[in-house]
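In: missing the sequence, but the structure's below:
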């Protein structure tokens, strides 16, 4: 047998209530059950934790030291329980990672609707330029990605799709177009992020591939490169909403396949509320509500 949470709760309840009888009332059990739990704790630890007196029970020297740690353990257990609660019990911040542009025009709408459905809970979007948008690194609870995550480790839900847009410098010839096509990039230098981006040379049909690809690290570096006329880019619609930059204009790419948008979380230890968040975000992408 190992020390269990119920053993620690019994010890602390006796110390707080003063007697085994009152502890049993507080825990909603019997005096005999509390006595057995305390006795089991003492056997496991090999020390006496309580001293019975005519007026009740008090901690031994060892029991007092153990009680200090027991308080901390139970506080952490209670915090874990609160985090794992689903509808009606979800509180605090929900950290949503993204690498590039969150959910574009749906971002603030999703935050507001989540708050309405889960009072006391707040969606906080966190930008992390990694392949899992901070999920693997333990920085976020769930992550928005435009590349599907490894299905062996992560559960994913498809939220919807986004159209592709070109990003070009305001002095670039394509900036004068209302819309562009993939063949318009033939011979150009394409700025992309190999870790998190969705633009690769495979996007272009044979014979229309750009002249070169220039790797960037994150959206800010990408935009700076484009504004300087050193590259052009192709991104998703969300970027056009979230990352306006002087010197950069966006134009729709009419013949490019749309980009899927995923919500991902750890398969074995993911939050119970993740599917509900995915459903709500999916409604926005579908134009419902």
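Out: Great, that's in hand. All figures in this text were calculated on a predicted structure; none of them were measured in a lab.
In: alpha carbons only for contacts and neighbour counts from here, please
Out: Noted.
In: Quick check: residue 191 is in a strand.
Out: Yes: per DSSP: H, G, I helix; E, B strand; the rest coil, residue 191 lies within a strand segment.
In: try this one next to it:
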């Protein structure tokens, strides 16, 4: 039996959802028909690809390897079919607030120049969704080191301190970056751009309060459990009645990076998005946005994150 596209899509759906029931709803076919399709694929490749585990249906070792390969293949196929039908587009992942109006102007410029549609999708685990093909590229702050992911710095942003309005620090006009380690420092370990390693040895925070999202980070600071640092654009987008933002002297700036799967470096639509992102970097002056600019053209100074 020849393997058909329906077999591959069925396998990816079940392996991703971890449930034949959920996958059958997504694919709009009956559960028995979906199970037969999976069995046909397993017969064709000569090995079991899925098995029932404690958390539901899980890929076998062979199935896990196949799943990793198929996600990228099917994503590229869907993109090619969309482009052929005149419905090309890009899905751009991000973790938390993007500079405004820079981000909205970027999408408008890209869509005007290409006729393609750009969609923003908020995701915490950017590396995972880039590998799975859920997004085509991503705008992230801080450094990301992952095999198969390439990136380039678009610009840097100023950093502010975030303190509870009940803190005595809230009455200060500004803080010094070197002062922060004397207080508990709240760190978003999943998508944040601050870590204890940003301070020199001997002056790193003695107490770090870890969290897993920007909302958690903001709530912890509002409760007076610690202080943190964030970008100027994020502070503007995420105000809180019990959080005060203060300028930070001598603080390291935060880089905004464009990331994409290395295998898609030659994708013309992705390259055009990168070109638009770089051309837009000077559209809003640093006096208004806290942005500084530098670097060379897109893919002219690509910093690959492959080991």
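Out: Looks like it arrived, so ask away. Here the structure is a predicted model, which is why all the values come from computation and not from measurement.
In: What lines up with residue 222 of structure 1 in structure 2?
Out: Matched across to structure 2, residue 222 of structure 1 falls on residue 217, judged by TM-score structural alignment.
In: So its match belongs to a helix, correct?
Out: Yes: assessed with three-state DSSP, residue 217 of structure 2 lies in a helix.
In: gap between it and residue 145 of structure 2?
Out: According to CA to CA, to the nearest Å, residue 217 of structure 2 and residue 145 of structure 2 sit 23 Å apart.
In: got it, and residue 170 of structure 2?
Out: Distance from residue 170 of structure 2 to residue 145 of structure 2, by CA to CA: 35 Å.
In: Next: residue 233 of structure 2.
Out: Residue 233 of structure 2 is 24 Å from residue 145 of structure 2, by CA to CA.
In: before we move on, back to that, contacting residues for the match of residue 222 of structure 1?
Out: Counting by CA atoms under 8 Å, 6 or more residues apart in numbering, residue 217 of structure 2 touches 186-188, 211.
In: Residue 192 of structure 2 pairs with which position in structure 1?
Out: By TM-score structural alignment, residue 192 of structure 2 lines up with residue 197.
In: Could you pull out the strands in the stretch 51-200 of structure 2 for me?
Out: 56-59, 89-94, 117-122, 137-141, 149-157, 159-164, 175-176, 185-188 (DSSP state E, counting those that start in this stretch).
In: mean distance, the third one to its aligned residues in structure 1?
Out: Translated: strand 117-122 of structure 2. Taken against structure 1, strand 117-122 of structure 2 registers an average deviation of 1.8 Å after superposition, with mean CA distance after the TM-score superposition for structure 1.
In: dump the residue contacts of the most centrally placed residue in structure 2.
Out: Nearest residue to the geometric centre of structure 2 (CA atoms, centre = their mean): residue 126, 3.2 Å. Residues in contact with residue 126 of structure 2 (CA under 8 Å, 6+ apart) are 93-95, 138.
In: Repeat that for residue 169 of structure 2.
Out: Residue 169 of structure 2 makes contact with residue 163, according to CA under 8 Å, 6+ apart.
In: One more: residue 22 of structure 2?
Out: Here residue 22 of structure 2 is in contact with residue 14 (CA under 8 Å, 6+ apart).
In: so what corresponds to it in structure 1?
Out: Per TM-score structural alignment, residue 22 of structure 2 is not aligned with anything.
In: Now do residue 22 of structure 2 against residue 13 of structure 2, distance only.
Out: According to CA to CA, residue 22 of structure 2 stands 9 Å off from residue 13 of structure 2.
In: Now residue 2 of structure 2. Nearest residue, chain neighbours left out?
Out: Once flanking residues are discounted, residue 2 of structure 2 sits nearest to residue 44: 7.0 Å by CA to CA, 6 or more residues apart in numbering.
In: secondary structure element for the one you found?
Out: Using DSSP states H and E, the element containing residue 44 of structure 2 is helix 31-45.
In: Check the offset of that helix from the chain's centre.
Out: Relative to its parent chain, helix 31-45 of structure 2 has a centroid offset of 34 Å by CA atoms, centre = their mean, to the nearest Å.
In: Also stretch 261-281 of structure 2?
Out: 16 Å.
In: May I see the buried residues of it?
Out: 261-262, 264, 269-271, 273-274, 276-278, 280-281 (16 or more other CA atoms under 10 Å).
In: Could you export the residues you listed as JSON lines, including secondary structure?
Out: Below are the buried residues of stretch 261-281 of structure 2 laid out as JSON lines (three-state DSSP):
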{"residue": "261", "secondary structure": "strand"}
{"residue": "262", "secondary structure": "helix"}
{"residue": "264", "secondary structure": "helix"}
{"residue": "269", "secondary structure": "helix"}
{"residue": "270", "secondary structure": "helix"}
{"residue": "271", "secondary structure": "helix"}
{"residue": "273", "secondary structure": "helix"}
{"residue": "274", "secondary structure": "helix"}
{"residue": "276", "secondary structure": "helix"}
{"residue": "277", "secondary structure": "helix"}
{"residue": "278", "secondary structure": "helix"}
{"residue": "280", "secondary structure": "helix"}
{"residue": "281", "secondary structure": "helix"}
